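Engineer: I would like the atomic coordinates for the input below:
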Amino acid sequence: MIMVITVTGKDRPGIISSLTEVLYRSQGNLEDASMTILEGEFAMIFLAELKNRSLHTKFRQELKKLEKKLNLVIFIKEIKHRVTRGEKHRPGTIPWVVSVLGKDKAGIVYRVSKLLADSGLNITDLNSKIIGRGIKTTYVLILEVDIPRKNIHLISQLKRKFKTIEKKLGLTVAFNPLESSRF
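Structural biologist: Sure thing, here's the model as predicted:
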């Protein structure tokens, strides 16, 4: 049984340890996971696999106890049909990375994601952060995007459109194949 689990709550040491202990003791396996802290709030989403229904039931019961004990909000969704294990990008696509840097302002994510959506492109990963303090504060947005091989011609169009966003919002936008991106 495959499931997606989301967990939120006030951040403190030991949350990940407690969650993964419950999974381990239920004979489950942690597959993909992502975790961050947003304004002091712990936020995690992970994919877990359990061998059978009884272990799944045990896992759910133990998570309920942990939810109360640590004052967390936990949501579990069963995955009925599995894609290829570990597959994030659609077949026939090339993953590209959009990196945006600049002064924080409303509408950055909207404008970049709208441009991508209007081009029929799927965002497979999004991370944004405000780094630094005071005058040196910088907004950072990093997106992974699937570009179908048959639509590779879109790249030059997207680069031109990103230049327009750069000028309008005073940002720096880089757009490169994932394999060549340097983090």
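
Engineer: For the rest of this, base every contact and every neighbour count on C-alpha atoms.
Structural biologist: Fine.

Engineer: Residue 62 sits in which helix or strand?
Structural biologist: Per DSSP states H and E: residue 62 is located in helix 53-69.

Engineer: From the contact counts, what lies against the helix or strand following that helix?
Structural biologist: Next along the chain after helix 53-69, taking DSSP H and E as the criterion, comes strand 73-79. Judged by 3 or more C-alpha pairs under 8 Å, 6 or more residues apart in numbering; DSSP states H and E, the packing partners of strand 73-79 are strand 2-10, helix 53-69.

Engineer: if you compare these, which one is most tucked away?
Structural biologist: strand 2-10 (a mean of 18; mean count of other C-alpha atoms under 10 Å).

Engineer: between the helix or strand following that one and helix 53-69, how many degrees?
Structural biologist: Sequence order places helix 15-25 as the next helix or strand after strand 2-10, per DSSP H and E. Angle, helix 15-25 to helix 53-69, by axes from the mean of the first three to the mean of the last three C-alpha atoms, to 10 degrees: 160 degrees.

Engineer: Let's see this one next, to set against the first:
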Amino acid sequence: MQNQYILAAMGSNRPGVVADVTGSIYKAGCNIENSFMTLMGVHFTLMIHVIAEDEDKADRLNRNLESLEQKEDLKVHIFPMESDEIEISRARKDQPRYEIRVRGQDKAGIVYRTSKLLASRGINILKLSTKVDRSKHLQQPIFTMRIGIEVPKNVDGHSLRMDLESLAEDTQETFTLTRKRD
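Structural biologist: Take a look at the predicted model:
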């Protein structure tokens, strides 16, 4: 029986850390379905969706990751995905998807207020990334955020746009909403 996991890892960044983690997955006979890797300050972070075709490979994956964690400055957590979670994920693929982009002066609360608005409408966030540009040539730091969302069919697109425009006006940020084509 196929087992699926979400693997989360974080540690000090260094050359070879991606190879070490993905090598542990490969040597266990497992496959990477989806992944996201980035630096947060000086720390390496990653999230990987891993598929193990059987229990033996899943056990090897756990042993490999435990060994890696003991040898390196790395924290690894592995979360099993339940079969009903996988089915729910597949069933939601037909919901409309959009991207929200936000740009403006860096101010506290933009991520919270935007995510709270989306949650109040029953909108699921699929991806979220933020960045603050503090380049010396800028008078003030510039904040950017990209959010991938799936919108339930019962959410009125016009009222969602109006809510985002109201939030943009209130926060004095620029918000754009774009439909994603699959």
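
Engineer: Need the TM-score from the superposition.
Structural biologist: TM-score of the superposed chains, computed with TM-score structural alignment, normalised by the length of the second structure, equals 0.89; 177 aligned residues with a C-alpha RMSD of 2.0 Å.

Engineer: Which one, of the helices and strands packed on strand 73-79 of the first structure, ends up nearest to residue 76 of the first structure?
Structural biologist: strand 2-10 (4.6 Å; C-alpha to C-alpha).

Engineer: ok, now how distant is the residue most central in space within the first structure from residue 57 of the first structure?
Structural biologist: By C-alpha atoms, centre = their mean, the first structure has its centre lying nearest to residue 125, at 4.6 Å. Distance of residue 125 of the first structure to residue 57 of the first structure, given as C-alpha to C-alpha, to the nearest Å: 31 Å.

Engineer: Could you tell me where stretch 46-62 of the first structure falls in the second structure?
Structural biologist: The counterpart of stretch 46-62 of the first structure in the second structure, using TM-score structural alignment, spans residues 48-64.

Engineer: neighbouring contacts of the matching stretch?
Structural biologist: 1-8, 24-25, 27-36 (C-alpha atoms under 8 Å, 6 or more residues apart in numbering).

Engineer: let's see 10 Å
Structural biologist: 1-9, 20-37, 65-69, 76-81 (C-alpha atoms under 10 Å, 6 or more residues apart in numbering).

Engineer: Report the buried members of those.
Structural biologist: Those of the contacts of stretch 48-64 of the second structure that meet the buried threshold are 3-9, 21-22, 24-26, 28-32, 65-66, 68-69, 76, 78, by 16 or more other C-alpha atoms under 10 Å.

Engineer: related to what we said a few turns ago, nearest to residue 91 of the first structure, out of the helices and strands packed on strand 73-79 of the first structure?
Structural biologist: Once these are compared by C-alpha to C-alpha, strand 2-10 is nearest, at 21.5 Å.

Engineer: Can you spell out the matching residue range in the second structure for the closest one?
Structural biologist: The alignment of strand 2-10 of the first structure onto the second structure (TM-score structural alignment) spans residues 4-12.

Engineer: Could you tell me how far the matching stretch lies from the centre of the chain?
Structural biologist: 12 Å (C-alpha atoms, centre = their mean, to the nearest Å).

Engineer: on that earlier part again, who wins for proximity to residue 42 of the first structure among the helices and strands packed on strand 73-79 of the first structure?
Structural biologist: With respect to residue 42 of the first structure, and counting by C-alpha to C-alpha, the nearest of those is strand 2-10 at 5.3 Å.

Engineer: what's the mean distance for that closest one versus the second structure?
Structural biologist: Superposed on the second structure, strand 2-10 of the first structure shows a mean distance of 0.7 Å to its aligned residues (mean C-alpha distance after the TM-score superposition for the first structure).

Engineer: okay, the angle between that strand and helix 53-69?
Structural biologist: Using the same axes, to 10 degrees: strand 2-10 of the first structure against helix 53-69 is 10 degrees.

Engineer: just to revisit the earlier point, which one in the second structure is aligned with the residue nearest to the centre of the first structure?
Structural biologist: For residue 125 of the first structure, the aligned position in the second structure is residue 127, judged by TM-score structural alignment.

Engineer: Thanks a lot, catch you later.
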